[in-house]
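S.K.: show me the folded form of this:
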Amino acid sequence: RRYAIDCSKIERDLGWRPAETWATGFDRTVAWYLSHSEWCAQVRSGDYQKWIAAHYG
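M.R.: As a prediction, the model looks like this:
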């Protein structure tokens, strides 16, 4: 079974609209990860978990 967010109630009741479409949000997310490859490598290497432990216990 697949799930998808249905924003129709919040759109109707509050007049809210998402800032991005799914496609533009996906494109921007991919672009962010591509431009932050050093951070991604640190997360994959375990350095990020060490940083979290050092700063947040």
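
S.K.: every contact and neighbour count from this point should use C-alpha atoms.
M.R.: Fine.

S.K.: so where does residue 34 fall, helix or strand?
M.R.: Assigned by DSSP states H and E, residue 34 falls within helix 22-35.

S.K.: one more: residue 13?
M.R.: helix 8-14.

S.K.: next: residue 53.
M.R.: Under the criterion DSSP H and E, the helix or strand holding residue 53 is helix 47-56.

S.K.: please generate a structure for the following sequence too, so the two can be compared:
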Amino acid sequence: MELTDEQWEVLRPHVPGPERQRTSAKGGRPWRDPQDVLNGILWVLRTGAPSADLPGRYPPY
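M.R.: Model (predicted):
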């Protein structure tokens, strides 16, 4: 089960987008779609599996 579009719309204002993220002179990690990241976190919590076992549809941990 993943977040529906309606659920995501409720959460979206509370999640920083790429324009609101801090940037570092050192670069940092590449930007990932926050909805995909949150769905990956929910998958780990729901399954109890380690994040190393995330399916390919979610961004790498």
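
S.K.: quick TM-score on the pair, please.
M.R.: The pair, once superposed, lands on a TM-score of 0.37 when counted by TM-score structural alignment, normalised by the length of structure 1; 33 aligned residues with a C-alpha RMSD of 2.7 Å.

S.K.: re the thing from before, from the chain's centre, how far out does the helix holding residue 13 of structure 1 sit?
M.R.: Mean C-alpha position of helix 8-14 of structure 1 versus that of the full chain (C-alpha atoms, centre = their mean, to the nearest Å) differs by 23 Å.

S.K.: longest helix in structure 2, please.
M.R.: For structure 2, the helix with the greatest residue count under DSSP state H is helix 34-47.

S.K.: residues of that helix that come out buried?
M.R.: Neighbour-count burial for helix 34-47 of structure 2 flags 34-35, 38-40, 43-44 (criterion: 16 or more other C-alpha atoms under 10 Å).
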